[in-house]
Structure formats: structure tokens, C-alpha cells
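Colleague: Generate coordinates for the sequence data below:
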Amino acid sequence: MSFEYFISILKPMLTGAQMTLLLFFITIVVSVPLGFVVMLAQKSAFKPLSWLAHTFVYVMRGTPLLLQLIVVCFGLPVLPGIGEYLVLDRFTAASIAFILNYAAYFAEIFRGGVLAIDKGQYEAARVLGLNKFQTLIKIVIPQMFRIALPSLANESITLMKDTALIYAVAVPELLHYAQTAVNRDLNFFPFVVAGAIYLLLTAILTFIFKLLERKFSFE
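Modeller: Now for the predicted structure:
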């Protein structure tokens, strides 16, 4: 395998990796706070809101992400009456599907983190005269984040790998360029290069989360 061939397939795959990273960062930046909001809605005393949040999480976690991608990309535009207003470019539609899906998973991670906090913490907050908002900001969120961090790391790594699914809705990401090279050259090597790039990205992500876990474990 010549070095020139390696460079020729690497350049387009790095272009695809930019799309992969863009989808990853958009999903993380939006779905993490949205997941937190959904978690709060699940715990709301207003039953219709709580039911709606639980239903959202159940549907998003109970159906395949690939199916959700297909529905958002191809299903919404054919809805009677409103479909014409829901026609989105493929990347935007894929981003919406990923955000909704991962918001549901992050909501469950955050809910688990909140449930792991000792109830005595809430009693201590009341003794100190903290209201519900102050308790949430000063007591709940810091401990919840520390508890949930390993699960957040695992889910983020899964997200990095799941970005390959947008290949199924014709968004040109890393796997798309690898498949194109394989079909053109009848050579399996581009898939090896794509796998190496995914491994590098997940290794960097794992390193970042290890640093975060080390930082919060000593606070």
C-alpha cells in the first residue's frame, strides 16, 4: 500500500471527520442542557408535564436512532398540512434527531444522579435556609454532575460512534468517504483508516473525560 494512496484517501476522510465532529459537538451542546430540562420535567409535580417528559424519554429510548433519523428526514415532510414547513436539509434533520435521542438518554443519566444524592442533603439545605432554586444550584447539580460523569462519558463515546448513522440518510461524513473509496478502488483499506480515525477521536474524548473525573473526584 503506497503512501500516496494513503494520503489520497485520507484527505476526503478528514473532510468527512469534520462533519462527524460538527454533529457530535452540536448534539452535546444542545442535548445535555435539554436532557437536564427533561429530567426536571420528569420530577415536576405538574402531572401532565411529568407524564409528557416520561413519554418522550420512553419513545426516544425505546425506538432505534436510525428509525428516528428516517422519520425526521423523510417522515415529517409528508405530514398532512404541515409537512411543507418541515422540509429540512439532511444535516439539520439529522442533528435534530440526534439531539432529541441523546437528550432522552442524558435525562435518564441525570435522573439517576439525582436519585443517588442522599436525602439528608436536602434536609441540610432546608436547615441552612436554602430555597428550592438555591438547593438545586448549590447542592443538587454539583453532586449530580459528579455522580453522572462516568455515564456521561460512556454516552458521549457512544455518540461519537453513532454519528456514522447519518451515512444512512446521505450526509457525507467519515464513513461515507470511506465507502466511496472502497467502492471505487475495490480495496478494504479505507475502512481500516476510517476505523483508526474513530479510535483516535474516541481516545481523545476518553482522555478529556478522565481529566474531568480526576478533577471532580478531588473537589
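
Colleague: make it CA atoms for all contacts and neighbour counts henceforth
Modeller: OK.

Colleague: Residue 44 against residue 53, yeah?
Modeller: No: Residue 44 lies out of contact with residue 53 (C-alpha atoms under 8 Å); the separation is 9.3 Å.

Colleague: Neighbour count for the two, which is higher?
Modeller: Legend: neighbour count by other C-alpha atoms under 10 Å for residue 44 and residue 53, higher for residue 53 (21 against 14).

Colleague: Am I right that that one is in contact with residue 47?
Modeller: No: counting by C-alpha under 8 Å, residue 47 is not a contact partner of residue 53; they are 9.8 Å apart.

Colleague: secondary structure class for residue 44?
Modeller: coil (DSSP: H, G, I helix; E, B strand; the rest coil).

Colleague: Quick check: closest non-adjacent residue to it.
Modeller: Leaving aside its chain neighbours, residue 44 sits nearest to residue 50 (5.5 Å; criterion: C-alpha to C-alpha, 6 or more residues apart in numbering).

Colleague: Work out for me the element that neighbour sits within.
Modeller: Per DSSP states H and E, residue 50 falls inside helix 47-62.

Colleague: Contact partners for residue 78?
Modeller: Shown in contact with residue 78 (C-alpha atoms under 8 Å, 6 or more residues apart in numbering): residue 84.

Colleague: another one to check against the first:
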Amino acid sequence: MDIFNTFLNWPVFVDALPMLLKGLWITIKLGALSIVLGLIGGLMLALCRLYGPTYIRGIAIAFIDVFRAIPLLVLLIVIYYALPFIGVRLTSFTAATLALTIVSSAYAAEIFRSGIEAVPKGQFEAARALGLNYFWLMGDVVLPQAIKIVIPPITSNSINVLKDTALASVVAMPDLLKQATQAQALAANPTPLIGAAVIYILLLLPLVRLVAVFEKRFAER
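Modeller: Model (predicted):
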């Protein structure tokens, strides 16, 4: 067999396409939910680390440091396979979402923190001079400026979350990679894996280019 029949077998790809599209939909749902929850959690962690009481700051710092250090695959296995021993049983989708959200929020927290700290101190002083309380200060003055600063790194982090969804296959979740692996086994041909790789590229390449556009635009400003 030549390389095209082995790795680029069109009939095999056509047969596997329904499975790949089904897995793609699950990957998109998992990625989108994890990104949204990770951004919310990251923002809350950043605010707790910057402005919370001392013990809250300590908890936030410990959370961020620990879950940035733990490999996602290890965390995913612990959540899905170890928690049942203490009576907590989660579906593969829930376990994957939880693991991705925890790690994503830890990284997003540092991104948001750097963005907030990049806002000039004069903005804080001017807002306080106008009598704005903490919530109006953050909502109307600080966060709108910080979010503009962190858009490029946040987009990069979101891309990493989408790529990391492939690890969910280790907990038997039928995502794109898992479906491609099953299709490969059924066809005894690696073409479905090549097809999954192409789908990942088509899904992520526009986001990669979007990061470059954001970085260029903010650099010009």
C-alpha cells in the first residue's frame, strides 16, 4: 500500500466523517463551556488575589500556583477515577469540563491580574476622587481597560483549552480524538486520525490568526 491509501484514503475518510463530526460537536461544547467558566473563575480569582482579605489572597495564590503546576492529564484522571472512591461520581463530560475549567481559570487569573495591574494607578485615584465605590471602580473604570489589554493572551489561553479537550479521550468521552481513534480501529486505517488533525487545524487556525490580529492592533495603538 502507498502512503495515500494508508494515510489519505478518501473512502475511509468519508465513512468515518459522521463519527468525526459527532466528536467535533462534543469537542466544541466541551471547549466553549470550559472557556466561559474558566474566564469567570479566572476573573474572580484575580480579584480575590488582588483585593481580598489576607486569608482569601493566600487561598487564591495557592489555588493558582497548584493548578498551574499540575498537568491537566493527571488532574483529569484524579477527578474521573479517584473521586468515586470517596463517593463522588461524575460523567466523563462533567469530569473533563471540571478539569479544564480549573486549569483554565488558574491561567486566566494570572492574565487578568497582569491586565488589572497594567491599568495606570492614576485611574484608580481619579475614580476614588469622584467617590466611586469598589464595584463601580472595577466595573466602569478598571475592568474595561484591563480586558482590552488581556484580549490577546486570553484568546491564546482559549486556544490551549480547545486543544486540551483532546485529553478528554482518556476518560472515554466521545470527543473528536476518541471518535477518530474508534474509526481508525474499525477501518484498520489511520486516515480518520489524519482527518481529525485537519479538522483541528480548520477549527483552531482562524483563532490563531485572530490572536495575531489583536496583537498587531494593540501594538499599533
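
Colleague: TM-score them against each other, please.
Modeller: Once the chains are laid over each other, their TM-score by TM-score structural alignment, normalised by the length of structure 1 reads 0.89; 214 aligned residues with a C-alpha RMSD of 2.2 Å.

Colleague: which residue lines up with the residue nearest to residue 44 of structure 1 in structure 2?
Modeller: Counting by TM-score structural alignment, residue 50 of structure 1 corresponds to residue 57 in structure 2.

Colleague: what about the residue of structure 1 positioned farthest from its centre, distance to residue 115 of structure 1?
Modeller: For structure 1, the residue at maximal distance from the C-alpha centroid (C-alpha atoms, centre = their mean) is residue 127, at 37.9 Å. Applying C-alpha to C-alpha, to the nearest Å, the value for residue 127 of structure 1 to residue 115 of structure 1 is 20 Å.

Colleague: quick one, helices of structure 2?
Modeller: Assigned by DSSP state H, the helices in structure 2 fall at 3-7, 10-51, 54-69, 72-77, 92-118, 121-129, 134-136, 143-164, 176-187, 191-220.

Colleague: so of those, which one's packed in deepest?
Modeller: helix 92-118 (a mean of 23; mean count of other C-alpha atoms under 10 Å).

Colleague: Report the mean deviation for that one after fitting onto structure 1.
Modeller: For helix 92-118 of structure 2, the mean deviation from structure 1 after alignment is 0.8 Å (mean C-alpha distance after the TM-score superposition for structure 1).

Colleague: One more: stretch 146-159 of structure 2?
Modeller: Mean for stretch 146-159 of structure 2 is 0.6 Å (mean C-alpha distance after the TM-score superposition for structure 1).

Colleague: Then stretch 35-48 of structure 2?
Modeller: Counting by mean C-alpha distance after the TM-score superposition for structure 1, stretch 35-48 of structure 2 comes out at 1.0 Å.

Colleague: how about that stretch, aligned to which bit of structure 1?
Modeller: By TM-score structural alignment, stretch 35-48 of structure 2 lines up with residues 28-41 in structure 1.

Colleague: cool, stretch 13-24 of structure 2 as well?
Modeller: Against structure 1, stretch 13-24 of structure 2 falls on residues 6-17 (TM-score structural alignment).

Colleague: Once aligned, what mean separation remains between that stretch and structure 2?
Modeller: Its aligned residues in structure 2 lie a mean 0.9 Å from stretch 6-17 of structure 1 after superposition (mean C-alpha distance after the TM-score superposition for structure 1).

Colleague: repeat for stretch 189-198 of structure 1
Modeller: Looks like 0.9 Å for stretch 189-198 of structure 1 (mean C-alpha distance after the TM-score superposition for structure 1).

Colleague: Can you tell me the centre-most residue of structure 2?
Modeller: residue 161 (2.6 Å).

Colleague: contacting residues for the aligned partner of that residue in structure 1?
Modeller: Residue correspondence to structure 1 (TM-score structural alignment): residue 161 of structure 2 is matched to residue 159. If a contact means C-alpha under 8 Å, 6+ apart, then residue 159 of structure 1 has 24, 102 as its contacts.

Colleague: Quick check: residue 159 of structure 1 vs residue 76 of structure 1, distance?
Modeller: Distance, residue 159 of structure 1 to residue 76 of structure 1, by C-alpha to C-alpha: 23 Å.

Colleague: Equivalent analysis for residue 186 of structure 1, please.
Modeller: Counting by C-alpha to C-alpha, the gap from residue 186 of structure 1 to residue 76 of structure 1 is 37 Å.

Colleague: Neighbour count for these two, which is higher?
Modeller: Neighbour totals were compared for residue 186 of structure 1 and residue 76, and residue 76 leads with 18 against 11 (other C-alpha under 10 Å).

Colleague: Quick one: map residue 62 of structure 1 onto structure 2.
Modeller: By TM-score structural alignment, residue 62 of structure 1 lines up with residue 69.
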